[in-house]
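**Student:** next one to model:
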Amino acid sequence: MAGLRPESPRPTAITLHQASQRLELSFDDGAAFSLPFELLRVCSPSAEVQGHGPGQEVLQVGKRGVQITALEPVGHYALRPVFSDGHDSGLYSWDYLYQLGRDQDRLWADYESRLRAAGASRDPA
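**Tutor:** As a prediction, the model looks like this:
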């Protein structure tokens, strides 16, 4: 997980949109991102998703429609979302959220490619 550096952008606004299933973030450098809950879930920085080293990532399947049921601040450096599928162990630093927003098109494309290669689906079983 990306660490927090003194020069890191900090969020100025965080809004959870349940109807559109998006987390909206505005940062003090002027950047703003709208992150789908599903992307946040499948890119969780938790060991459960990322594994404990390179090549140990666990492909998340069936996460379309996942909700965030709670969003908890962690100090002044991160958020901990609680997802409707029970996942709650990911700590999303400001740097990591910024990276997800900045790279979300590439991350979506990579995720969908990995799903196709595995013969898996975004849809719940």
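**Student:** only C-alpha atoms from now on, for both contacts and neighbour counts.
**Tutor:** Fine.
**Student:** now the helices: where do they sit in this protein?
**Tutor:** 37-42, 47-50, 94-118 (DSSP state H).
**Student:** flag every buried residue along the first one.
**Tutor:** Of the residues in helix 37-42, those with enough neighbours to count as buried (16 or more other CA atoms under 10 Å) are 37, 38, 39, 40, 41, 42.
**Student:** can you tell me which of the helices of the chain is most buried?
**Tutor:** Highest mean neighbour count of these: helix 37-42, a mean of 22 (counted as mean count of other CA atoms under 10 Å).
**Student:** how many residues are close by residue 25?
**Tutor:** 21 (other CA atoms under 10 Å).
**Student:** and what of residue 70?
**Tutor:** Residue 70 is flanked by 12 other residues according to other CA under 10 Å.
**Student:** please apply the same query to residue 7.
**Tutor:** With other CA under 10 Å as criterion, residue 7 counts 6.
**Student:** and stretch 54-63, end to end?
**Tutor:** End-to-end span of stretch 54-63 (CA to CA, to the nearest Å): 23 Å.
**Student:** likewise stretch 72-88?
**Tutor:** 10 Å.
**Student:** in it, which residues are buried?
**Tutor:** Buried residues in stretch 72-88 (16+ other CA under 10 Å): 77, 78, 79, 80, 81, 82, 83, 88.
**Student:** compare with the first, here's sequence two:
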Amino acid sequence: MSKPQPTGVTVHQQSRLLEVSFDDGRSFRIPFELMRVYSPSAEVQGHGPGQEVLQHGKRDVVIEDIVQVGHYAVQPKFSDGHDSGIFTWEYLYFLGSEQPDLWRQYETRLQQAGVDRDAPMPTAGGHACGNH
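**Tutor:** Model (predicted):
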């Protein structure tokens, strides 16, 4: 079975949603915040299991620009300067179809870390990616 291919991508700035339609008839409205906290970049995912960096303070983030990467992905530039995440169509489909579970996991991780969803991220000096 082939993977669903996108038939449309719309950035909704006002509601801060990325709408992605697929050729299997499904369409998802993915909040920018969800995309940002689950960015597939090394900055967020770390360089291996257990190295993920919990993102917070991203509720009001917007997509300032988005470019297509080949025929397989898009790369958004977020208003907080994050622009290294390459979102494949497959990953966007995953984010869209698993939204309720992903939100629950995110809220649980915040609670376990004792961090408020809207607390600002530490400045670059406290960046967890410096231990290579």
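**Student:** report the TM-score for the pair.
**Tutor:** Laid over one another, the chains give 0.92 as their TM-score (TM-score structural alignment, normalised by the length of structure 1), with 120 aligned residues with a CA RMSD of 1.1 Å.
**Student:** if I look at the most centrally placed residue in structure 2, how far off is residue 42 of structure 2?
**Tutor:** Residue closest to the average C-alpha location in structure 2 (CA atoms, centre = their mean): residue 35, at 2.0 Å. Per CA to CA, residue 35 of structure 2 is found 14 Å from residue 42 of structure 2.
**Student:** repeat that for residue 53 of structure 2.
**Tutor:** Distance from residue 53 of structure 2 to residue 42 of structure 2, by CA to CA: 9 Å.
**Student:** please apply the same query to residue 117 of structure 2.
**Tutor:** 21 Å.
**Student:** show me what contacts the residue nearest to residue 60 of structure 1 when sequence neighbours are not counted?
**Tutor:** Distances taken as CA to CA, 6 or more residues apart in numbering put residue 42 closest to residue 60 of structure 1, at 5.5 Å, once the chain neighbours are dropped. The neighbourhood of residue 42 of structure 1, defined by CA atoms under 8 Å, 6 or more residues apart in numbering, consists of 49, 59, 60, 63.
**Student:** out of the residues you listed, which are buried?
**Tutor:** 49, 60, 63.
**Student:** could those residues go into CSV alongside distance to residue 98 of structure 1?
**Tutor:** Converted to CSV, these look like this (distance: CA to CA, whole Å):
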residue, distance to residue 98 of structure 1
49, 19
60, 21
63, 22
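**Student:** ok, these vs residue 20 of structure 1, which is closest?
**Tutor:** Of all those, residue 63 has the smallest distance to residue 20 of structure 1: 15.0 Å, by CA to CA.
**Student:** residues in contact with the equivalent of the closest one over in structure 2?
**Tutor:** Residue pairing (TM-score structural alignment): residue 63 of structure 1 is matched to residue 58 of structure 2. Residues in contact with residue 58 of structure 2 (CA under 8 Å, 6+ apart) are 33, 36, 37, 117, 118.
**Student:** could you dump those to a markdown table with distance to residue 66 of structure 2?
**Tutor:** Below are the contacts of residue 58 of structure 2 laid out as a markdown table (distance: CA to CA, whole Å):
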| residue | distance to residue 66 of structure 2 |
| --- | --- |
| 33 | 15 |
| 36 | 13 |
| 37 | 17 |
| 117 | 25 |
| 118 | 24 |
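**Student:** closest to residue 89 of structure 2 among those residues?
**Tutor:** So of the contacts of residue 58 of structure 2, ranked by how close each gets to residue 89 of structure 2 (CA to CA), first place is residue 36, at 15.7 Å.
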